[in-house]
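Novice: coordinates only, no sequence provided:
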């Protein structure tokens, strides 16, 4: 293989074998060993949740083992080879040919291992992955009381990436409007695995497109370029920053989501290709001006929905065409923003960039510290571990998503003990870290609206609260003619108090909603008509209070509950969606569309 052929080369795994470890004996019996007989393991597609391997696995929380294979012909001596996991649900321990490559805890974000030294060219290389998706109180989301189903297994693609021994680890793009054009700053990370220092050149190319006009560097192909000489010490990682001034650039907007590609090339001193990486970006700003949220300097009202990324029959491993159809349907409903409780498959962000949807992405820190129990004891050592993990997840989330113009807010948590001294300090720590890592986006966290004392909002850009008056918060509304008394009025009163408490900051209702079961009609709770009327009554309250800049409905689609969830949600199914889990419309979708499309 020539160097050019190896810059870069990616193998995507599409199959493997699987075995369950209900009794947790696999490590003791060394199932990771090359000598252990895996011929009786079941063949499975990768990626995909193990919940769909058999009816017996639905909702299974436990341990499962995977074996993947890398043929010796895929091993390239003299090059660097990395094993990249898009997402493994829970804890992953990875062995290559019987040797431990690493361990990762956290079921939502990508990780990788340099496996160059583990591979051999003769025969087949074994990749063995032990996956544990049992919730732990010291893991994210910070509690064992979890609403969403914990799909198990390898949920996003696994790739073997072959590159030169000095390669581009990442390329972070910051693009800001500048006098009809844009200033594009690119921070490139190089990793050098060689025993000798690497000297070369980083070159950036941005094709401007024929609709943009003449470019400074190369009028024939309309390309902006920049170069920088680099030295990366042996065995180290180094960062290099350079800026391109685009004399003309179109803004990324909700109506016209203009995107640009930047090609980052690593060249040797002689100009030979060493590595390359392509990233997409958009030119836009997001900021708060007084109580307004401004996109490209223009105030916007958040017309949003919360969304889990599961679809019936797929779990959270959903084909691109299904994701695209769902997001386009959301856009057509007049929605301009989506919020998630955890980082999603990056396919969502790619599509949202393309079609013009905003994203509020959240650390998977949820129901932590029981905010509804003011006097609950705090185990400081355990919670230090949780917030350490939250900070790691924040960094991974920002590093993965920072080039996506659709992302406008980093959220630190949902409905957690941010009204307690430990929680207040944790929010301040996480928000400060988010600003340090990315100063171009807004930061906040989401509080339970019926509690008080969330003092860290004084450092947040926006005050986010969840309100369920008449729905989850008593007194309940049982008939449509009770909604004004039990939903509209208390919601509006609460919002007026919140605006007064946090003067000068925008307020957004990050959750409101009511369940409805498809096919049930009439004037009572859980009917389609009642859900539609409830949504309209609360939206009326949200839009009636000055300083409140919109809301996000809970939620877009129905979802499965984790099987151990009890209490108010007595069924294993959350029917809060305006569409069903298989994306069939409810009456409320038409109401939501009318309400959202009425606002310009």
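Specialist: Happy to help now that I have it. Quantities reported herein were computed from a predicted structural model and do not represent experimental measurements.
Novice: C-alpha from now on. contacts and neighbour counts both.
Specialist: Will do.
Novice: tell me the secondary structure for the residue nearest in space to the middle of the chain?
Specialist: Closest to where the C-alpha atoms of the chain average out (CA atoms, centre = their mean) is residue 343, at 2.0 Å. Using DSSP: H, G, I helix; E, B strand; the rest coil, the structure places residue 343 in coil.
Novice: do the same with residue 513
Specialist: Under three-state DSSP, residue 513 comes out as coil.
Novice: likewise residue 129?
Specialist: Going by three-state DSSP: residue 129 is strand.
Novice: give me the number of residues near it?
Specialist: Residues lying near residue 129 (other CA atoms under 10 Å) number 25.
Novice: and if you look at residue 349?
Specialist: Neighbours of residue 349 (other CA under 10 Å): 21.
Novice: name the helix or strand for it, please.
Specialist: Take DSSP states H and E as the rule and residue 349 turns out to sit in helix 346-355.
Novice: ok but residue 382 is inside a helix, no?
Specialist: Yes: under three-state DSSP, residue 382 sits within a helix.
Novice: how about the helices in this structure?
Specialist: Per DSSP state H, the chain carries helices over the ranges 320-332, 346-355, 380-401, 421-437, 483, 489-501, 528-544, 587-597.
Novice: deepest of these, which one?
Specialist: Ranked by mean neighbour count, the helices of the chain are led by helix 483 with a mean of 24 (mean count of other CA atoms under 10 Å).
Novice: for it, name the packing helices and strands.
Specialist: Other elements packing on helix 483 under the criterion 3 or more CA pairs under 8 Å, 6 or more residues apart in numbering; DSSP states H and E are helix 528-544.
Novice: put this next to the previous one:
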């Protein structure tokens, strides 16, 4: 290893599976788009042969968001299915490890003095190292979720700062991002800078039921330390004020687990004659949550679109608003033939409108959380979403599923997906990932989700395939891949079925026709216990 005074390089986070992040802010569902400064566009760029190679003086340009593998940087995309693109075993990465260094100046508004300043990187494949003016700021892994860093102490309002984002292509994380897809490198989603008051909304959790009951749970923090006295929350739904839940606040005041630096409050209402959300009737309401200082001025605001609906499993049926549904689904990658994993909202909308026209009503985000804009569109246009964590250890699945070095990574990836996407009515199922065998890590991740969000079922093909009729594994749905129609029908008629059977992949469409579709759907529509599936791809 080449000596480097940089502590992030010396740490070698690209070969430390126990380290999922350093100095990264917790994931949350607060809307930060208003007032943010986009940092998309041309950045100075160098492609190094390894992460510990020295940065030189010769810079080219790379466009953000985008993969350097599609921008003539000297490193091409690769396609593999099961086999990793390098021979090194987990958690190791190859010595020849393309590393992109992105750099640009940012002008920090003078009006942000006294505010909390946050840098958000939408996606980096696969390890992100962040520096501001040469100072290490943070580390993040997971190629398909945003990373946020508090840079308040690293920048000066009214002055210019240099941001450097270093992206290491191969890492310990690559072994659990071994999806059947093209391998790229780069900053594939937008980068932005935003500011909040030190007193800010740390998270907002919305639960909206089909009977019209709305519950909005808010967490409040202050970047300066203990919370000030007198803060309070207000909210409105389609312009109608929400009530504060006094019983909840009283219970929290007596709960020793709520400390002086974490505030919790609940707002709520019951909407008479509520218009419920389904894929066929995607009714949405406008929710605004405001955090106030003691003098009544607004410190922070978050806006959401709310869909009232219930998801539950009763016997062997997946129900939405108490009704059994058919899942006419498709597996979806973030993919564009020219820009790779960088897809515009306009392209996504065109894809979804086309799917809608041909009768599809569901999407599985194969095999990672998709671009955030996809979920907004699914809420608006009406699609059921099986939201899938960025976990696939295909080449080394059996070894990694119980390797304690990767336990934190599995739970972290599932939990952060849930924390980001929990307020979307379109998301009706959480998926623990894809083709990663079945081990203790899946049970740990499932336990976290079932505690945090008991209102949605879980699915994981690797658990359910062991026994479609099991009742004690990490999957609430039997979700096989390419199971013969005859076997599915026989299972549904056997008297042993305990949970819905919805194929997570069927009718493989890559390079050939979708044969037997009519037979498949005739069986689904005629056989109680079968509810459809997701076409690949």
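Specialist: Everything's here; your move. All values derive from a computational prediction rather than experimental measurement.
Novice: just give the TM-score of the two.
Specialist: After superposition, the two chains reach a TM-score of 0.81 (TM-score structural alignment, normalised by the length of structure 2), with 478 aligned residues with a CA RMSD of 3.0 Å.
Novice: structure 2: which residue goes with the residue nearest to the centre of structure 1?
Specialist: Aligning on TM-score structural alignment places residue 343 of structure 1 opposite residue 369 in structure 2.
Novice: who's in contact with its match?
Specialist: 144, 145, 387, 388, 389, 390, 417 (CA atoms under 8 Å, 6 or more residues apart in numbering).
Novice: JSON lines please, covering these and showing distance to residue 185 of structure 2.
Specialist: As requested, those are exported to JSON lines (distance: CA to CA, whole Å):
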{"residue": "144", "distance to residue 185 of structure 2": "12"}
{"residue": "145", "distance to residue 185 of structure 2": "15"}
{"residue": "387", "distance to residue 185 of structure 2": "23"}
{"residue": "388", "distance to residue 185 of structure 2": "21"}
{"residue": "389", "distance to residue 185 of structure 2": "19"}
{"residue": "390", "distance to residue 185 of structure 2": "16"}
{"residue": "417", "distance to residue 185 of structure 2": "21"}
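Novice: out of the residues you listed, which one sits closest to residue 296 of structure 2?
Specialist: residue 417 (33.9 Å; CA to CA).
Novice: aligned partner of the closest one in structure 1?
Specialist: Per TM-score structural alignment, residue 417 of structure 2 is aligned with residue 397.
Novice: its match contacts residue 108, doesn't it?
Specialist: No: taking CA atoms under 8 Å as the definition, residue 397 of structure 1 is not a contact partner of residue 108, at 9.1 Å.
Novice: what's the spacing between the counterpart of residue 35 of structure 2 in structure 1 and residue 275 of structure 1?
Specialist: By TM-score structural alignment, residue 35 of structure 2 lines up with residue 9 in structure 1. As for residue 9 of structure 1, its distance to residue 275 of structure 1 is 10 Å (criterion: CA to CA, to the nearest Å).
Novice: cool, residue 200 of structure 1 as well?
Specialist: From residue 200 of structure 1 across to residue 275 of structure 1, the span is 11 Å (CA to CA).
Novice: got a list of what residue 304 of structure 1 touches?
Specialist: So residue 304 of structure 1 contacts 335, 336, 337, 338, 339, 550, 551, 552, 553 (CA under 8 Å, 6+ apart).
Novice: hmm, try it at 10 Å
Specialist: The contact partners of residue 304 of structure 1, by CA atoms under 10 Å, 6 or more residues apart in numbering, come to 330-331, 334-339, 357-360, 509-511, 550-556, 592, 596.
Novice: try residue 553 of structure 1
Specialist: So residue 553 of structure 1 contacts 303-307, 335, 338-339, 466, 509-514, 535, 538-539, 576-578, 592 (CA under 10 Å, 6+ apart).
Novice: count of residues packed around the closest residue to residue 175 of structure 2 other than its chain neighbours?
Specialist: Spatial nearest neighbour of residue 175 of structure 2, excluding adjacent residues (CA to CA, 6 or more residues apart in numbering): residue 393 at 5.6 Å. When counting by other CA under 10 Å, one arrives at 27 neighbours for residue 393 of structure 2.
Novice: find the residues that touch each one of residue 9 and residue 275 of structure 1.
Specialist: Joint contacts of residue 9 of structure 1 and residue 275 (CA under 10 Å, 6+ apart) are residue 163.
Novice: which one of those two has more residues nearby?
Specialist: More crowded of residue 9 of structure 1 and residue 275, by other CA under 10 Å: residue 275, with 22 against 14.
Novice: what's the match for that one in structure 2?
Specialist: Residue 275 of structure 1 maps onto residue 300 in structure 2, by TM-score structural alignment.
Novice: what's near enough to touch the spatially closest residue to that match that is not a sequence neighbour?
Specialist: Nearest residue to residue 300 of structure 2 in three dimensions, chain neighbours excluded: residue 291, at 5.1 Å (CA to CA, 6+ apart). Residues in contact with residue 291 of structure 2, defined by CA under 10 Å, 6+ apart, are 199-201, 218, 220, 231-235, 297-302.
Novice: now these: which count as buried?
Specialist: The neighbour count (16 or more other CA atoms under 10 Å) marks 199-201, 218, 220, 231-235, 298-302 as buried among the contacts of residue 291 of structure 2.
Novice: quick one: which of those residues is nearest residue 68 of structure 2?
Specialist: Distance to residue 68 of structure 2, by CA to CA, is smallest for residue 302 among these, at 33.8 Å.
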